[in-house]
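*Asks:* Just to be clear, the model below is a prediction. Sequence and coordinates:
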Amino acid sequence: MEIVVRPLTKSDWNSVSKIYQEGINTGIATFETKVPNWQQWDAKYVSVCRLVALVKTSVVGFAVLSPVSKRHVYKGVAEVSVYVSKAFKGNHIGETLLKKLIEESEASGFWTLQASIFSENIASINLHLKCGFRVIGIREKVGQLNGKWYDNHFLERRSSKID
């Protein structure tokens, strides 16, 4: 299966929003409970390093960065979000997206990427570990969703290209 990764554009929003809804539906991908509109989503994520994965002509996954702070000292630190359509899980799409996101983030001056992943989301934790992230802690009962408390594994990846 050939996976093509290219920049995410507004015209991808219909597909991206459906994949995001699939993530919401799992109950272990995000604390969000509904998909925002394009303007809200667009404002949340860094304008660079937005990627989609395509199989043939279909968007089957996306990866984006969100700032961790508005403070200038943290301009090179971002949080990673990677989502893959449930119909395409297990095809290395997440790995392909995350590796390309790392490459693009370093080219854009990011020195630290972090991820906060539900502890139950073992596949996502393993994906990040495979791509050079390390667990730096577990945030216990960090958030509540549908009346249940969830722990999050907190992972980070430091760039070896940026001092």
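*Replies:* Nice, I can see it.
*Asks:* CA atoms for contacts and neighbours, from now on please.
*Replies:* Fine.
*Asks:* what's around Q39, how many residues?
*Replies:* Per other Cα atoms under 10 Å, the neighbour tally for Q39 reads 9.
*Asks:* Helix, strand, or coil at it?
*Replies:* With DSSP: H, G, I helix; E, B strand; the rest coil as the basis, the three-state label of Q39 is helix.
*Asks:* what's the span of stretch 141-155 from first residue to last?
*Replies:* One end of stretch 141-155 sits 16 Å from the other (Cα to Cα, to the nearest Å).
*Asks:* Next up, a structure to set beside the first:
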Amino acid sequence: MEIVTINKDHFSEIAEIYKQGLETGHATFETSVPVWESWDKSKLKHSRFAAAIDNTVVGWAALSAVSDRCVYGGVAEVSIYISNDYKGKGIGKALMLKLIEESEANGIWTLQSGMFPENEATVALHKSSGFRIIGYREKIGKLGNIWRDTIMMERRSKTVGIN
């Protein structure tokens, strides 16, 4: 497996993996795959990675700003998706470790993530990567006609923003 920086050429594979996540009903409140321009605009320019095996993207991770207020400049939200055919093979862990390393190199002191409690693999990945549960959001939004809860998790850097 190779971890590479995402560029526009990877987007068709990234979009397919994201679509697989949408189809589970446990990955996001979103209901459609964005076009490259929207995806690109919504993500920070650093800390965007694809995991590739034999030149095929099998997972991806990226960060989004949580706010445009300068006080939150070191806080970012994690997106991480793995192809259905490659789940449970350590790809998520490798991407998360790379994402943490690169985020800290770019001055990010807190990573946060919201997820559906039913997405047990994502909860476990975050816990194993140093994230902690900071709360639950009850019926925070509807997916289709069903109110859904989310778990909020965060990871505070031990090296960035400590002084």
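*Replies:* Good, I have the coordinates. No experiment lies behind these values; they were computed from the predicted model shown.
*Asks:* which part of structure 2 lines up with the helix or strand containing E79 of structure 1?
*Replies:* If you go by DSSP states H and E, E79 of structure 1 is part of strand 77-84. Counting by TM-score structural alignment, strand 77-84 of structure 1 falls onto residues 75-82 of structure 2.
*Asks:* how big's the offset between that stretch and structure 1?
*Replies:* Its aligned residues in structure 1 lie a mean 0.3 Å from stretch 75-82 of structure 2 after superposition (mean Cα distance after the TM-score superposition for structure 1).
*Asks:* Show me the helices in structure 2, by range?
*Replies:* Remark: helices assigned in structure 2 by DSSP state H are 11-24, 36-42, 91-105, 120-128.
*Asks:* Can you list the buried residues in the longest one?
*Replies:* If I follow you right, that is helix 91-105 of structure 2. By neighbour count on 16 or more other Cα atoms under 10 Å, the buried set for helix 91-105 of structure 2 is I91, G92, K93, L95, M96, K98, L99, I100, E102, S103, E104.
*Asks:* can you check the shortest one too?
*Replies:* Of the residues in helix 36-42 of structure 2, those buried under the neighbour-count criterion (16+ other Cα under 10 Å) are W36, D40.
*Asks:* What angle do helix 13-26 and the strand holding E79 of structure 1 make with each other?
*Replies:* Strand 77-84 of structure 1 and helix 13-26 are oriented at 90 degrees to each other (axes from the mean of the first three to the mean of the last three Cα atoms, to 10 degrees).
*Asks:* Which other helices and strands does strand 77-84 of structure 1 contact?
*Replies:* helix 13-26, strand 58-67, helix 93-107, strand 112-118 (3 or more Cα pairs under 8 Å, 6 or more residues apart in numbering; DSSP states H and E).
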